[in-house]
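> quick one, structure for this:
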Amino acid sequence: MHKGLSSLGMAMRAGKLVTGDEIVLKAVRKGEVHLVIIAGDASPNTKKKFQDKCSTYGVELAEAFDRNQLGKAIGKLDRVVLAVTDAKFGKMIAGHLNQNSEVDHIEQTTGQQGQ
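Next comes the predicted model:
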């Protein structure tokens, strides 16, 4: 298994991950998110919605894997969007994703990341 996926599983078990469109959007607005991961097979509208929201709130966004891989990594059914709510997990997972050729797009924005 890819290190990024296994790290997502660890974050889920540690309670440092949220999933689902509305839950992730709410957490981003509250400043509780350090990294958002969106599935490569998400709809264009969903991708744009999260790109816009993450850009506005200064949250790093990565597009990686597909909905099946993301769901499987965290022990759930298909997942289109995940958010990491812990800074250390977020940094670790982003590092793994940066090394991964499957990542299509990493958007680094400046904001309140250095907490």
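
> from here on, just use CA atoms for contacts and neighbour counts.
Fine.

> going by residue numbers, what spans are helices in the protein?
Residue ranges of the helices in the chain, as given by DSSP state H, are 3-13, 21-29, 44-57, 67-73, 87-98.

> show me what counts as buried in stretch 28-38.
Using 16 or more other Cα atoms under 10 Å as the burial criterion, the residues of stretch 28-38 that qualify are 28, 32, 33, 34, 35, 36, 37, 38.

> of those, which pair is most distant in space?
In terms of Cα to Cα, the buried residues of stretch 28-38 reach their longest pairwise distance at 32 and 38, which sit 16.9 Å apart.

> another sequence for comparison is provided below:
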Amino acid sequence: MNSQYGIFGLAAASRKISIGETLIKEIRAGRCKYVVIAEDASDNTKKRITDKCTYYHVKYGFIESSEELSNAVGKHNIKAVGILDQGFAKKISEILKG
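Below you'll find the model as predicted:
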């Protein structure tokens, strides 16, 4: 795992991330600042999340694999993560854009 992804761990420890079904609710509620989606998530999952992000004007980016994303946030089998803090969102989007 890339050491620059440590910011995900900080966001998770600060309870500034959203995963699973609550991710869609956070996007709808306008609390989600940025969404990270695993490249190996199913096409249906990617479409559902990117469509929600587009509709609610939430920026999103992709990370190589769900394993990498899961390790970064310290959870198991994670396909997408919503970042709820503007500072974390800005830093993570910069990292993903390389």
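
> TM between them?
Once the chains are laid over each other, their TM-score by TM-score structural alignment, normalised by the length of the second structure reads 0.94; 97 aligned residues with a Cα RMSD of 0.9 Å.

> just to revisit the earlier point, which one, of the helices of the first structure, ends up nearest to residue 107 of the first structure?
Comparison of the helices of the first structure against residue 107 of the first structure by Cα to Cα identifies helix 44-57 as nearest, at 8.2 Å.

> quick one: that closest one to the second structure mean distance?
When the second structure is overlaid, helix 44-57 of the first structure sits 0.6 Å from its aligned residues on average, using mean Cα distance after the TM-score superposition for the first structure.

> buried set for that helix?
For helix 44-57 of the first structure, the neighbour count (16+ other Cα under 10 Å) marks 46, 47, 50, 51, 53, 54, 55, 57 as buried.

> picking up where we left off before, quick one: which of the helices of the first structure is nearest residue 105 of the first structure?
With Cα to Cα as the measure, helix 87-98 is the member of these nearest residue 105 of the first structure (9.5 Å).

> buried stuff in the closest one?
Going by neighbour count (16+ other Cα under 10 Å), the buried part of helix 87-98 of the first structure is 87, 89, 90, 91, 93, 94, 96, 97, 98.
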